[in-house]
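Novice: Got a predicted structure here, sequence first:
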Amino acid sequence: MRVGLVDDREIDLDKLNAIVDGMDGVEVVFSTLSAEEAYEQIKKESIDLLIADIEMPHLSGYELADIIHTHALHIAVIFVTANSGYAVHAFELNVHDYIMKPYSRERLTKSIARLLEKKSSADIAGRLYIKQKNDIHILQKKDIIFIERSGRSSTIHTRTGSIKTYLTLNELEGELRERDFLRSHRSFIINIHYVNHFSLYAKNSYTVTFEGIEGQAMITKEKVDFLQAHFF
């Protein structure tokens, strides 16, 4: 698991480093006293977990978590803070944990261990099960190129063909939480690894073409900007 650490108090950051560095299966990708620097690192580096203080100057840990949540980045967040006042709002952002200072080594390591176990289970579950009348289709998630909603059904386009399902895009999006997939438009989910070309369609939208398939998807300008900033 790749982890980023940010706390504007050096003594607290040193404590985080000492605890996290000593855990098996965990790599500290960046450790910084600046939330702005943490934000720049999140854009450049792929991490699985951000451990952050909340109250920091200029950019708060809560604002960092809000950016992660708003842009659907697959980064878990653990807050370590001396302020309990953000707890309700933090869990609205679906943070993994909210740890009050001062905390013990065991409290933090147990929280990270729970996340490691959850991530391991998610890595194993790399398949999508689609029920269709009397059949069950088992799809490798890595083979899904894009998904299109039309009328009352969704079409899943894969490297080997297409399958229709009555699952909604919201339901499918819940099954495809991997970093590879992006809800590019209200009617489309795309696998960013197959994207080949964007072509301007209207003022605020583009068509997307993919490697190995003739079908096209749509993407909003906002999501194109997001991809350019965080992936390409």
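Specialist: Right, received. Where do you want to start?
Novice: going forward, measure contacts between C-alpha atoms and count neighbours the same way
Specialist: Fine.
Novice: Check the secondary structure at the spatially most central residue of the chain for me.
Specialist: Nearest to the mean C-alpha position of the chain, counting by CA atoms, centre = their mean, stands His74 at 1.3 Å. Following DSSP: H, G, I helix; E, B strand; the rest coil, His74 is assigned to coil.
Novice: ok, it - contacts?
Specialist: By CA atoms under 8 Å, 6 or more residues apart in numbering, the contact set of His74 is 48, 68, 177-179.
Novice: and here's the other structure:
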Amino acid sequence: MTASPPLRVLLVDDERPALDELAFLLSQDPRVGDVLTSDSATDGLRILQEADVDVVFLDVQMPGLTGIELAQVLSRFKQPPRFVFVTAHEGHAVDAFDVHAVDYVLKPVRAERLAEAVRRAVGAEPLPTRDTEVAVERGGVTRFISRADITHVEAQGDYARLHTAADSYLVRSPLATLEAEWADAGFVRIHRSLLVSLAHVREVRMDGGRCTVMVGPAPVELVVSRRHTRELRDLLLRHRTAP
């Protein structure tokens, strides 16, 4: 029987001594590989947007975004991690399991109790994937937009700007990453700095060898690079004639 790969875990706790102790205990567990740490839920969310994590161990009461609120955000990820609450407070257990936590461990943490939480995390069914919503943050508030509403995506350095008919949102994700992850949803590259949703392309215009597309309900004109022109037209043809 093939052994499962080591877990990559993220620990989120605003109390450094508790964070260091938890990191030490988990590093001793042979089922655990990489151990990432964060001292706030907001920073933990940033890490999760940049790295693949199997299990998140998180405190409940933290300044700003609470552990319960972070778990609610995590449950809406495309591939949600499993999560375990590690807290000094018993009163939040119902809320924890309402957001499908695999375990609820009370502080001070005993090594054998933590080992049981890891066992439950290993055996837990992953949360259902959600690939129709995208988490975006503005002014410290995280909200969710439907990917189906995104007309095009614009590269901005290590970030990408998601455009909808009504607004735009900056996310910490390179354009190449979104191109790979969203290809099956009909997002294609038309320029080194642009992706478009085929579903939102209203017109393709050719003028003197220059190709542009009109996207969205109040159409925005976007330039298509020469190297992507033929591919885009072929993709649009297949997309429009697909059953």
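Specialist: That came through, no problem. Quick caveat: nothing in here was measured; it's all calculated off a predicted structure.
Novice: re earlier: nearest to Val195 of structure 1 among the contacts of His74 of structure 1?
Specialist: Arg179 (14.2 Å; CA to CA).
Novice: Specify the local secondary structure of the closest one.
Specialist: Applying three-state DSSP: Arg179 of structure 1 is coil.
Novice: Equivalent analysis for the one 10 residues further on, please.
Specialist: Following three-state DSSP, we place Ile189 of structure 1 in the strand state.
Novice: returning to that earlier point: export the contacts of His74 of structure 1 as JSON lines, with columns for neighbour count and distance to Gly4 of structure 1.
Specialist: Supplementary listing: these in JSON lines, determined by neighbours: other CA atoms under 10 Å; distance: CA to CA, whole Å:
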{"residue": "Asp48", "neighbour count": "21", "distance to Gly4 of structure 1": "8"}
{"residue": "Ile68", "neighbour count": "20", "distance to Gly4 of structure 1": "13"}
{"residue": "Arg177", "neighbour count": "14", "distance to Gly4 of structure 1": "20"}
{"residue": "Glu178", "neighbour count": "17", "distance to Gly4 of structure 1": "19"}
{"residue": "Arg179", "neighbour count": "14", "distance to Gly4 of structure 1": "17"}
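Novice: Can you list which of those residues carry over to structure 2?
Specialist: Among the contacts of His74 of structure 1, the contacts conserved in structure 2 (both residues aligned by TM-score structural alignment, their matches' CA atoms under 8 Å) are 68, 177, 179.
Novice: quick revisit: from Ser168 of structure 2, how far out is the aligned residue in structure 2 for the residue nearest to the centre of structure 1?
Specialist: Using TM-score structural alignment, the partner of His74 of structure 1 in structure 2 is Pro80. For Pro80 of structure 2, the distance to Ser168 of structure 2 (CA to CA, to the nearest Å) stands at 24 Å.
Novice: next one: Phe187 of structure 2
Specialist: Taking CA to CA, one finds Phe187 of structure 2 at 17 Å from Ser168 of structure 2.
Novice: likewise Val134 of structure 2?
Specialist: Counting by CA to CA, the gap from Val134 of structure 2 to Ser168 of structure 2 is 12 Å.
Novice: Leu237 of structure 2 now?
Specialist: Leu237 of structure 2 is 28 Å from Ser168 of structure 2, by CA to CA.
Novice: So Val204 of structure 2 lies in a helix, does it not?
Specialist: No: read with three-state DSSP, Val204 of structure 2 is strand and lies in no helix.
Novice: who's in contact with it?
Specialist: Taking CA under 8 Å, 6+ apart, we find Val204 of structure 2 in contact with 211-214.
Novice: how does it look with 6 Å?
Specialist: Val204 of structure 2 is in contact with 212-213, counting by CA atoms under 6 Å, 6 or more residues apart in numbering.
Novice: what do we get in structure 1 for it?
Specialist: Using TM-score structural alignment, Val204 of structure 2 lacks an equivalent in structure 1.
Novice: Show me what Leu13 of structure 1 lines up with in structure 2.
Specialist: Per TM-score structural alignment, Leu13 of structure 1 is aligned with Leu19.
Novice: With Lys43 of structure 1 instead?
Specialist: Counting by TM-score structural alignment, the partner of Lys43 of structure 1 is Gln49.
Novice: contacting residues for that match?
Specialist: Applying CA under 6 Å, 6+ apart to Gln49 of structure 2 gives no contacts.
Novice: Any idea how many residues pack against Ala160 of structure 2?
Specialist: For Ala160 of structure 2, the neighbour count with other CA atoms under 10 Å is 22.
Novice: from memory it sits against Val171, does it?
Specialist: Yes: using CA atoms under 6 Å, Ala160 of structure 2 is in contact with Val171, at 5.5 Å.
Novice: about what we covered before: nearest to Val3 of structure 1 among the contacts of His74 of structure 1?
Specialist: Val3 of structure 1 lies nearest to Asp48 out of the contacts of His74 of structure 1, by CA to CA, at 6.0 Å.
Novice: Please give me every residue in contact with the closest one.
Specialist: Going by CA under 6 Å, 6+ apart, the list of residues near Asp48 of structure 1 reads 1-3, 75.
Novice: quick one, longest helix in structure 2?
Specialist: For structure 2, the helix with the greatest residue count under DSSP state H is helix 226-241.
Novice: What's the match for Glu92 of structure 1 in structure 2?
Specialist: Here Glu92 of structure 1 is matched to Asp98 in structure 2, going by TM-score structural alignment.
Novice: measure its match to Val12 of structure 2 for me?
Specialist: For Asp98 of structure 2, the distance to Val12 of structure 2 - CA to CA - is 19 Å.
Novice: Neighbour count: the two, which is higher?
Specialist: A count of neighbours by other CA under 10 Å puts Val12 above the other of Asp98 of structure 2 and Val12, at 30 against 11.
Novice: I figured that one hits Leu36, correct?
Specialist: No: in this structure Val12 of structure 2 lies outside contact range of Leu36 using CA under 6 Å: 8.7 Å.
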